[in-house]
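Chemist: the following block contains a protein sequence and its predicted model.
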Amino acid sequence: MSVSTSIKVRSVHDNDRHQLANLIHFETYVHRHLDWRPPLDWIGHSPYLVAERDEDVLAALVCPPDPPKAAWIRLFAVSSSWHVGEAWNTLWAAAREQLRGIDEVFVAAIPLQQWFRSILGKSGFILADNVVSLVWQRGTALTPPKDLPLRIRPMNFDDITAVEELDWKAFGDLWRNSRDSLMLAYKQHAVATVAEDDNGMLGYQISTASPMGGHLARLAVHPNAQSKGIGFALVCDALDQFERRGAIRVTVNTQEANAASLALYRKSGFRLTGEVYPVYLYGPNSG
């Protein structure tokens, strides 16, 4: 059904929450990013665009840069009364216009549904990588890490500034977490630890609880301290804590192209599950 002649595209208003919630929870064509915050919590950030007809919200696209160089598509949702491709083209054109004022920003998405992968491919996005899932099962032997001149302790609120600085040094633009995201991650943690020596923080990990145990959501080691067993020590400590709590399994995701990360998790007893999530990328020179 074509309704484009009567469509108005605008930035979201706070009073759109109810209609957006219905769109997110009851429509078929909905993409949601695997995120620390729900889609409605992005209200107040831009681009957060809605398309409406006669004050009825028919579609929404949310892709604010966070951190500054990475605009992940946090939400794309469309009413069944509008063709999904037409809805995307309308909102994506408006979002691109807003993003043009930001230097060197990448737009990225992890589409879990084939319909959204097809839309992204037709819009100039390229398949840049895959995220793979691994699982550690209770009963897997834990190899003790070697003795290292460091301490592993619980993370606390006062660590967030150092965690943010380390995170930005350990990851490239696309995979960094902003301070706000790290704060949300910390607030949702089940196990969060830092590794440090007398000179400061060397690494950190943040894990969340899951119905069967836990999920290792974030792991980073300072570039100057990598390949020294610090990441392995942090992972082993987290697994030990989960095992003592009765966890049956712990999961983790990492990039398929990240050989060092895959080797670390395999050494820690994780095994690939076969789940693969594609990462699509639209670069600053893509159009």
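Modeler: Done, it's in. Numbering: from 1, shown residues only.
Chemist: C-alpha from now on. contacts and neighbour counts both.
Modeler: Fine.
Chemist: and residue 66, helix, strand or coil?
Modeler: coil (DSSP: H, G, I helix; E, B strand; the rest coil).
Chemist: ok, it - how many residues close by?
Modeler: 18 (other CA atoms under 10 Å).
Chemist: kindly report the same for the one 10 residues further on.
Modeler: The tally of other residues near residue 76 (other CA under 10 Å) stands at 26.
Chemist: ok, the spatially closest residue to it that is not a sequence neighbour - contacts?
Modeler: Leaving out its chain neighbours, the residue that sits closest to residue 76 by CA to CA, 6 or more residues apart in numbering is residue 61, at 4.6 Å. For residue 61, the contacting residues are 47-50, 73-77, 91-92, 95, by CA atoms under 8 Å, 6 or more residues apart in numbering.
Chemist: put this next to the previous one:
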Amino acid sequence: MPRSFEEVRILTSGDIPQVRRLLETSEYIYQRFTLDELPSILAHYPALGVFNGSSLRGFILSQTVHAPSAWIAGFCVSWTENRAYARLLHTLLEHLAPRLTAQGVHHLHYSGNDVEQDWLRDVLLTEGFVPYRLLYAYDKFDYRVPTQGNQQVIVRPFEVRDIPALLTIEDACFEDLWRYDAVSFLDIAETHPYFVVAELDGKVIGYQFNALDDEYGYLVRIAVHPSVGGHGIGARLMAEAIRFFEKARVIRIMLNTQDDNTNAHRLYEWFGFMRISQVGFVLRKNL
């Protein structure tokens, strides 16, 4: 595509059909969102497309823009532009950066599933990204649980009134790149089939949510405030999550976690998750 015909502009809800078409037809896709989440991503976070006239040739989406961190949620180019994907990525990143910094973002992150075979990793390293974290992946192929966890804990569906407590848990449990904000929690409630909180003595002290993709289940996040750690609350949330996956009849439950999160590793392995050899990773770029 001749560069003189390129136009970079913000994507809107009106561009969703073209975004979906690229995702359905291109082989050059990076996607860490579900199609159900797409309208919300375009509504809340900076998203840019490269157009030739009215035709979308490539796009980049951001997600969880929670100062000082944000994530690349998606990148895709049309099959006609596959040889130019590195240049289009460079162009889109150049236009995305000032929009993120205007929202107080200082660090942009990218997450890949396989440090050895990721099609964007080397290109991103030339764009100023640097290795930041390694991720371990775990799989489970049955519904067995070793314990039901703390039965004094009430596990109930998320409600909007829970958001202040969840933000407190985020600050206590996670470094900035992993934290969700209020908008993110509302999006999660709208787009995920399972989102619960854990209450103890009338106080929200943990939460957990999952995603489904056909016959596969994803345990996306489990978090317990460290002030009540060691009381079987994480085990209770895990047991309830596996019960949800059993009702959904998934054949495989998947999750990932940081390589140094040893407490989480012990919980997952206790519940029968097996660590796989493939190692994921996070790249970071300072804006």
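Modeler: Yes, it's here. This is a predicted model, so every value here is computed, not measured.
Chemist: and the TM-score between these chains?
Modeler: After superposition, the two chains reach a TM-score of 0.83 (TM-score structural alignment, normalised by the length of structure 1), with 281 aligned residues with a CA RMSD of 2.9 Å.
Chemist: just the ones of the contacts of residue 61 of structure 1 in helices?
Modeler: 91-92, 95 (DSSP state H).
Chemist: of the residues you listed, which is the nearest to residue 169 of structure 1?
Modeler: Using CA to CA, residue 95 comes nearest to residue 169 of structure 1 of these, at 29.1 Å.
Chemist: and the nearest residue to that closest one once chain neighbours are set aside, how far is that from residue 125 of structure 1?
Modeler: Spatial nearest neighbour of residue 95 of structure 1, excluding adjacent residues (CA to CA, 6+ apart): residue 47 at 5.9 Å. In this view, residue 47 of structure 1 and residue 125 of structure 1 are 18 Å apart by CA to CA, to the nearest Å.
Chemist: neighbour count: those two, which is higher?
Modeler: residue 47 (25 against 20).
Chemist: just to revisit the earlier point, I'd assumed the residue nearest to residue 76 of structure 1 was in a strand, is it?
Modeler: Yes: assigned with three-state DSSP, residue 61 of structure 1 falls within a strand.
Chemist: filter the ones in helices among the contacts of residue 61 of structure 1 down to the buried ones, PyMOL style.
Modeler: This is the PyMOL syntax for the buried subset of those, where burial follows 16 or more other CA atoms under 10 Å:
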select buried, resi 91+92+95
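Chemist: let's have the ones in helices among the contacts of residue 61 of structure 1 in a markdown table, adding distance to residue 209 of structure 1.
Modeler: Formatted as a markdown table, those follow (distance: CA to CA, whole Å):
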| residue | distance to residue 209 of structure 1 |
| --- | --- |
| 91 | 35 |
| 92 | 35 |
| 95 | 35 |
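Chemist: secondary structure element for residue 193 of structure 1, which one?
Modeler: According to DSSP states H and E, residue 193 of structure 1 maps onto strand 191-197.
Chemist: how about the helices in structure 2?
Modeler: 16-25, 38-44, 85-101, 121-126, 163-173, 182-191, 233-248, 262-270.
Chemist: which residues sit against the strand holding residue 193 of structure 1?
Modeler: 149-155, 186, 201-208, 230, 234, 238, 241-242.
Chemist: quick one: buried ones out of these?
Modeler: 150, 152, 155, 186, 201-208, 230, 234, 238, 242.
Chemist: going by distance to residue 37 of structure 1, which of the residues you listed wins?
Modeler: Checking those one by one against residue 37 of structure 1 (CA to CA), the nearest turns out to be residue 186, at 12.3 Å.
Chemist: relative to residue 55 of structure 1, which of the buried ones among the contacts of strand 191-197 of structure 1 is nearest.
Modeler: For those, the nearest to residue 55 of structure 1 is residue 186 (38.2 Å; CA to CA).
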